[in-house]
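In: What shape does this take:
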Amino acid sequence: MTFSFVATGDSLITLRQSVHDEPEFLQLVEIIRGADAALTNLEMLLHNYEEECYPAAECGGTYTRAPPSILHELIWMGFDMYSTANNHSLDYMYGGLFNTIKHLEVAGVPYAGTGKNLAEARQPAYLDTGIGRIALLSACSTFADFGRAGDARRDMHGRPGLNPLRYEKWYEANKSSIEKLKQLREELNLPDVHQSEESYHFMRNKFVEGNSPGKHTKTNKRDLEGNLESIKDALKQSDWVIFSLHAHEGLPHDSERPAEFIEEFARAAIDAGTTCFVGHGHHAMRGIEIRDGKPIFYSLGNFIFQNETVFKMPAAFYKRYDLDPYGGKVSTAFDARYDTKPRPGYQEHRWFTKDDKYWMSVLPRMEFEDDRIVDLVLYPIELGQEKPRSQRGRPMLADEVKGEKILGIIKKLSEPYGTEIKIEENKGILKL
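Out: This is a model prediction of the structure:
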């Protein structure tokens, strides 16, 4: 069987798309509509600030929300599958989560990654098409811990939330460095806890003696096994399996490379039967790997990036920037967010408007024969960084000048994986 598939990174959508008619935009829409299936990461909650939608004390940065009608803009563009596990899934607590789920179900579109308990959040969703059945699974590694879905029991409800992919981290150091940490602990009179023959714990960090100095990560065993089990289940019930992972984590001094556990899990997912692995969350591109004839996109970056035009922000957002939490205007809050540093303890976001890597990406269109990829074309897209706030963030096919730059970046990012990309006629062609 032949199967064509289009995937994108993050859709932080707040504005209508269907009112626009530029050729570069409509051509992009036609590429999406022309595939047998198209997936995007819905990094936006759908609600009308109902009484049950309380802003969380900890959110993913922006408190993302759009009117429920915005979902139909994505449907109009051609998207028929939605991943919902991301660091914004619980920005408005359970009320925001449940309203989003309700509107997806009313629209009748498959979604995966969130639910009333862990079993629901981890279960596959299915898209039935004339050429076969496609399964979607979705997980997230970057989240506030309260957002993690939990198991139900016969005598207790489960916890609503997202499908987690947790990871363990440790630091490798030589014996001399670990001895210095022990000496410092004594000087600071810190408690000597959680020590063992294999590792030393200092300031809540685990240190292991070894020859590969630096931070290391591996996938949490329980989440690894649980997600691989869901993949194997989906494989029995469908013709193709798509896995979508939302992950911010990168290497300590090279954020363009995914953290070790992401590569570990992506490869394990392919080995378990995943047809295509789609990563996002980093808000910029990362490399492409082909494993056993199946693609791994470590990050497709932003597809729609309209988080500056969210209608309202809660008082806590204004307090980050020492603004009036009661009478301040949302435009002033976003001015401050991109022009000043927040209060200590909050992440900076000034680079979002200043670094062009957040305003470019690629749209991959794939052709599969059975479960092996036979054709992969990358279309460069740009999101209008230079435009005013009211207009930027909407994707269009890039012109040849910008396209050459975008394709050159993804080509370089993919080289460490042995992936060859040929650039011709403003498209990236993967050598398979």
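
In: from here on, contacts and neighbour counts on C-alpha atoms
Out: Fine.

In: need the contact list for Pro124.
Out: By C-alpha atoms under 8 Å, 6 or more residues apart in numbering, Pro124 lies in contact with 112, 135-138, 230-231, 234.

In: now the closest residue to Leu251 other than its chain neighbours: how far from Gly158?
Out: Counting by C-alpha to C-alpha, 6 or more residues apart in numbering, Ala259 is the residue found nearest to Leu251 once chain neighbours are left out, at 4.8 Å. Going from Ala259 to Gly158 by C-alpha to C-alpha, to the nearest Å gives 30 Å.

In: repeat for Ser138
Out: Look at Ser138 and Gly158: by C-alpha to C-alpha, they are 19 Å apart.

In: The two: which is more packed in?
Out: Under the criterion of other C-alpha atoms under 10 Å, the comparison of Ser138 against Gly158 puts Ser138 first, with 31 against 18.

In: Now do the buried residues in the helix or strand harbouring Lys232.
Out: Lys232 is part of helix 221-237, with elements assigned from DSSP states H and E. Of all the residues in helix 221-237, those buried under the rule 16 or more other C-alpha atoms under 10 Å are 223-224, 226-231, 233-235.

In: Please provide the structure for the following sequence as well, for comparison with the first:
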Amino acid sequence: MAVAASLTACSTADSAAPERERLAGEAPSKAAPSTPERRPYTISFGGDVHFEGMLRPRLNNPRTALGPIAGVLRKADLAMVNLETAITTGGTPAPGKQFTFRAPSSALTALKAAGVDVVSMANNHGMDYMETGLADSLAAARKARFPVVGIGKDEAQAYKPYRKIVNGNRVSIIGATQVLDAEFIQAWTAAPGKGGLASAKNEARLIKEVRQARKNSDTVIVHLHWGTELQKCPNEAQLSLAPKLVRAGADVVVGGHAHILLGAGYLDNAYISYGMGNFVFYNSNPATTGRTGVLTLTINGRKVLKDSWTPATIQGGLPVPMTGAARTQAVADWKALRSCAGLSARR
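Out: Prediction:
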């Protein structure tokens, strides 16, 4: 992965330099401060990840847990997935919930080893083990020094962007979920003084964060959990929210939840991916939920210069990149998905 300096570190260093000069009794330098030259960078996205069922034993060797897809993720300057599980070995399963996912902290080690730089936990499984699971997840992320968006000890932390400077580009990534079980909306949504998830149902709060990020970022990315399970085209909520986020200043909006791939392409000057599908996931059908891949965008500032799709099939819970004629056909199939999404192949 390319080395990327943190915005916080850069801003602290820049502001501290003149102060050091004054303390030393020297006149401030008249030379203009140097700024890194901005060059295009790549960011790769994978879909939904958990480590349940057949995948759990892979955490016995987290360095190789994600298998061959790690080679694709490591090539990008940044890589991101949706972590659809609580990081805990304790807590109480959410009452009445049919599927509850959790994984030990070695899941973060596995993701980091595979080249993943940041995850979103804003999804309908992020608090499957309720408040204890939330506290454990946050503690595990802190201990591992692994960036997580869309979840926090309070509203401010949950909506707070992950920030990195990549090839001179100030990148901000915000995570939120548009999908929450009705009975958990109140309990799971972060609020002032209350831990939880960043909710895209609170559109005003999410849009406020996007506008704020726009002020001091070159690229603003919103990662969403959204869509309708197994529905091949974006639902009304997705089609309504995407343009609002673009108008607020988002350059890229990427997400998933439907367990299948949905269309991706340009909406005005922004890039939208409505559905990344399953990625590292125990349940897959070769014809539908087992179709997956890595979306790689080449970006310079606000411009998405190129999109590239690396198709894969889920085998034994892991995404395995496709080759030959099957790969060519899978790329064509992926491009065809945008026909019902109202997106364009080019800016």
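
In: picking that back up, roughly how far does the aligned residue in the second structure for the residue nearest to Leu251 of the first structure sit from Thr88 of the second structure?
Out: In the second structure, Ala259 of the first structure lines up with Asn235, judged by TM-score structural alignment. In this view, Asn235 of the second structure and Thr88 of the second structure are 32 Å apart by C-alpha to C-alpha.

In: more neighbours, these two?
Out: The residue with more neighbours, out of Asn235 of the second structure and Thr88, is Thr88; 22 against 14, by other C-alpha under 10 Å.

In: Would you agree the more buried one is in contact with Asp136?
Out: Yes. Applying C-alpha atoms under 8 Å as the test, Thr88 of the second structure and Asp136 come out as touching, 5.5 Å apart.

In: that older thread, pretty sure the match of Ala259 of the first structure sits against Ala242.
Out: No. Asn235 of the second structure is beyond contact range of Ala242, at 11.0 Å (criterion: C-alpha under 8 Å).

In: tell me which residues of the longest strand anywhere in the second structure are tucked away?
Out: Ordering each strand of the second structure by length in residues (DSSP state E) puts strand 303-315 first. The neighbour-count criterion (16+ other C-alpha under 10 Å) identifies 303-305, 307, 309-315 as the buried residues of strand 303-315 of the second structure.

In: closest to Asn123 of the second structure among those residues?
Out: Ile314 (21.1 Å; C-alpha to C-alpha).

In: Just tell me what that closest one corresponds to in the first structure.
Out: Aligned counterpart of Ile314 of the second structure in the first structure: Leu383 (TM-score structural alignment).

In: ditto for Phe101 of the second structure
Out: In the first structure, Phe101 of the second structure lands on Thr64 (TM-score structural alignment).

In: Skipping its backbone neighbours, what lies nearest that match in space?
Out: Closest to Thr64 of the first structure by C-alpha to C-alpha, 6+ apart is Met44, at 5.3 Å.

In: Any figure for the gap between the one you found and Gly96 of the first structure?
Out: From Met44 of the first structure to Gly96 of the first structure the distance is 10 Å (C-alpha to C-alpha).

In: residues bridging contact with the two, i.e. touching both?
Out: Joint contacts of Met44 of the first structure and Gly96 (C-alpha under 8 Å, 6+ apart) are Ser89.

In: in which helix or strand would I find the residue of the first structure positioned farthest from its centre?
Out: Most distant residue from the mean C-alpha position of the first structure: Glu187, 42.2 Å away (C-alpha atoms, centre = their mean). Per DSSP H and E: Glu187 of the first structure is located in helix 175-188.

In: residues in the second structure matched by that helix, start to end?
Out: Helix 175-188 of the first structure corresponds to no residues in the second structure, going by TM-score structural alignment.

In: Mind listing what's buried along that helix?
Out: Buried-residue list, helix 175-188 of the first structure, by 16+ other C-alpha under 10 Å: 178, 181-182.

In: What helices and strands are in contact with that helix?
Out: Using 3 or more C-alpha pairs under 8 Å, 6 or more residues apart in numbering; DSSP states H and E, the elements in contact with helix 175-188 of the first structure are strand 200-202, strand 205-209.

In: Please identify the deepest-packed of these.
Out: Of all those, strand 200-202 carries the top mean neighbour count, a mean of 20, counting by mean count of other C-alpha atoms under 10 Å.

In: What range does that one cover in the second structure?
Out: Going by TM-score structural alignment: strand 200-202 of the first structure matches no residues.

In: Can you give the distance of that strand from its chain's centre?
Out: Computed by C-alpha atoms, centre = their mean, to the nearest Å, the chain-centroid distance of strand 200-202 of the first structure equals 31 Å.
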